[in-house]
Every structure is written in structure tokens, then in C-alpha cells.
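[1] Starting from these lines, generate the structure:
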Amino acid sequence: MLMSQAGRTLIKGALFMVAALALSACSMFRGDDAPAGQSRADDNRDRGGVSIFGGGNNDSSASQAGIGVNSFLWRASLDTLNFMPLASADPFGGVIITDWYSDPTTPNERFKATVYILDTRLRADALNVSIFRQQQQSGAWVDATVDPATEIQIENAILTRARQLRLGQLPQ
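    Here you go, the predicted structure:
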């Protein structure tokens, strides 16, 4: 049986109204007592949960507004790798990717680094560094192995710099 044009329009209108009511009901779960400008991402922090944008702990020095990871690790990573050209930096995801860097004394070898900041707290396990190395052979760049100690040395340099930054901001 075919439905008339008026019947289809009525059903579409009813579905539209149900969808509009369902979407408008989403805003009623937020209380009016929240301070202006507070993000819903902060709701979990108030209940002891985990915030998806960092700042899950209530240590105000662990993260700054506008950055989703530990600010000391972020700044220390940028400071430590400042000699390498920066390809990408995502402060919300906590990823820093450098472009290829070749030391002028060894032009047939180049390095690239990726730093992952995994937590809002200043901890050794909140940092992961990956180093990539290539050597030039017959005019083409070929992947080469990286000594695992190199990645550990860079992680330690970043952690040392992060501690220095943290101690520099303590009240005297």
C-alpha cells in the first residue's frame, strides 16, 4: 500500500521533532552551578575520574591551560631537541615529531626523533622517545639500526631538563 505525500511529510516531521527533543535533552545533564568557561572534560576530574584532555590530577603545576600533557615534559622535549627541525608538534596529543637532521660532520647519516608524552604527571614512564636513523648508500637513504642506549640517553636528558624546569618554578 502506498503512503500519501501528506503521510510521509507527517512522519518526517514527527521524526524531526523526536530528534530535536533528544538533542536538546543532552544539555539538561549539565547543572547551572558550573562556573562559566568550565569544560565538560573537567567534570570527571571533580568526581575523581580521568579527564580526557589532561589535568586528571589536581596538581596545577602538572598541566597548563591549553596543553593536554605535562607542561614540563613538553617544554623539556622541545628544549632538548631544539637542534633538530620540527616537523609536527601536538600539545594535546603529546606528540613531537622532528624532521630529518644531518650533522654537518657526518653528512651521510641522518636522524629523526618522535617524542610521546603519555601522562600529565612528571614521571619517567610518562615519556617515550623513538629515534630513527638512515645512512646514505649509493645515493639513496637506507634505514639503519639505532643503539637503544641513544633513546634512553635522550629520554634522560629530557627528564633532567623537565626536573630543572619544575624546580625553577618552585617558590623560594
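
[2] Could you use CA atoms for every contact and neighbour count after this?
    OK.

[3] Which helix or which strand is home to R110?
    Here R110 sits within strand 109-117, counting by DSSP states H and E.

[4] Another sequence for comparison is provided below:
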Amino acid sequence: MIALAQLRRPAILALAIAATASLAACGGRERPKADLAAAQITTIGVNSYLWRAALETVSFAPLLQADSNGGVIVTDWYANPSNPGERVKVTVTILDSDLRADALRVAASRQVSQGGGWVDAPVQAATVQKLEDIILTKARELRRHTLN
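    You can find the predicted model right below:
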């Protein structure tokens, strides 16, 4: 048993020296340059510009859910203090890692107060379209500022 352990020591020492030498070769001076405009270089699962713009756009309402990997933002009900008889809830879904108009989907729900309770009411399509436009415009601005 002792002889076997003594034979292993030089082999382990040689292996450790070889591993150290191979790791030393990995420390090159040049680092790869990242393209700051590329949306794929991110720690989230969706386009980072759309994500940040969407969070900023719906920041008027309290958040219920914000899943950056799945690209879903859900607000809680929000009632404008100047119109407390109406409230809205917004869901933003980011569908892609590219900054494109079809990578964004906004849905809104609206309720009005009637008889002491909340009743569903229609949301104008123009309202949802306006929210999408605001998010896309902010996302493009964020991208433009990153490139400059």
C-alpha cells in the first residue's frame, strides 16, 4: 500500500504542473470586444431595450409581476387620482430578443365603478397602440444613446 501511494505522488505532481502550465496560456492580453448595440448580449431572456422601455412606460402603476426571462410585465390595477371611478391593468409581453415592433404585445384591461363594485369596460384599441408606440420609441432612444 505504501509503495502504491509513493508511485502516485509523482504522477499527481506532474499532472498539477501540466494543468498550471496550460492555464497560464489562457491569460491573453486582448479581450473580445462586445457590440453594445447587440440586444443578445444581456443577462435577460428578451430584448433589453424593449424590457427597460416597457418597465419605464408602465411605472405609473404598481407591478404584480416582472419576469425578464419570459418577457412578461403585469401591473396591478391603477386608478388615476383625477378619475377614481376608473382603473386599468396592463400586461406587456416581449416576444423576441430583437428590437422589432412585432416583438412587443401590450394588452390592457379597464374597469369602471358601478354600484359599489368594479365592472369590466372596453379599452380603446388606440390606447393599446399608443402604449406600444411609447415603448418602441423609448426602446429606440435607449439603443441610440447606447450607440453614441
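
[5] Quantitatively, what TM-score do the chains reach?
    TM-score of the superposed chains, computed with TM-score structural alignment, normalised by the length of structure 2, equals 0.74; 114 aligned residues with a C-alpha RMSD of 1.5 Å.

[6] picking that back up, so the strand holding R110 of structure 1 corresponds to what in structure 2?
    Aligned using TM-score structural alignment, strand 109-117 of structure 1 spans residues 86-94 in structure 2.

[7] ok, now stretch 130-145 of structure 1?
    The aligned range for stretch 130-145 of structure 1 is 107-122, by TM-score structural alignment.

[8] what does stretch 74-91 of structure 1 give?
    So stretch 74-91 of structure 1 sits over residues 51-68 in structure 2, by TM-score structural alignment.

[9] Now the matching stretch: buried residues?
    Neighbour-count burial for stretch 51-68 of structure 2, counted by 16 or more other C-alpha atoms under 10 Å, picks out W51, A53, A54, L55, V58, A61, L63, A66, S68.

[10] what's stretch 71-84 of structure 1 in contact with?
    With contacts defined as C-alpha atoms under 8 Å, 6 or more residues apart in numbering, stretch 71-84 of structure 1 is touched by 62-64, 91, 94, 96, 98-101, 115, 117, 120, 122, 127, 154, 157-159, 161-163, 165-166.

[11] Which of those fall within helices?
    I154, A157, I158, L159, R161, A162, R163, L165, R166 (DSSP state H).

[12] So which of those wins on neighbours?
    I158 (26 neighbours; other C-alpha atoms under 10 Å).

[13] So which elements touch whichever strand or helix holds F132 of structure 1?
    Element membership of F132 of structure 1, judged by DSSP H and E, is strand 127-137. Counting contacts by 3 or more C-alpha pairs under 8 Å, 6 or more residues apart in numbering; DSSP states H and E, strand 127-137 of structure 1 is packed against strand 109-117, strand 140-144, helix 148-168.

[14] average gap between the second one and structure 2?
    So the one you mean is strand 140-144 of structure 1. After superposition onto structure 2, strand 140-144 of structure 1 sits on average 0.4 Å from its aligned residues (mean C-alpha distance after the TM-score superposition for structure 1).
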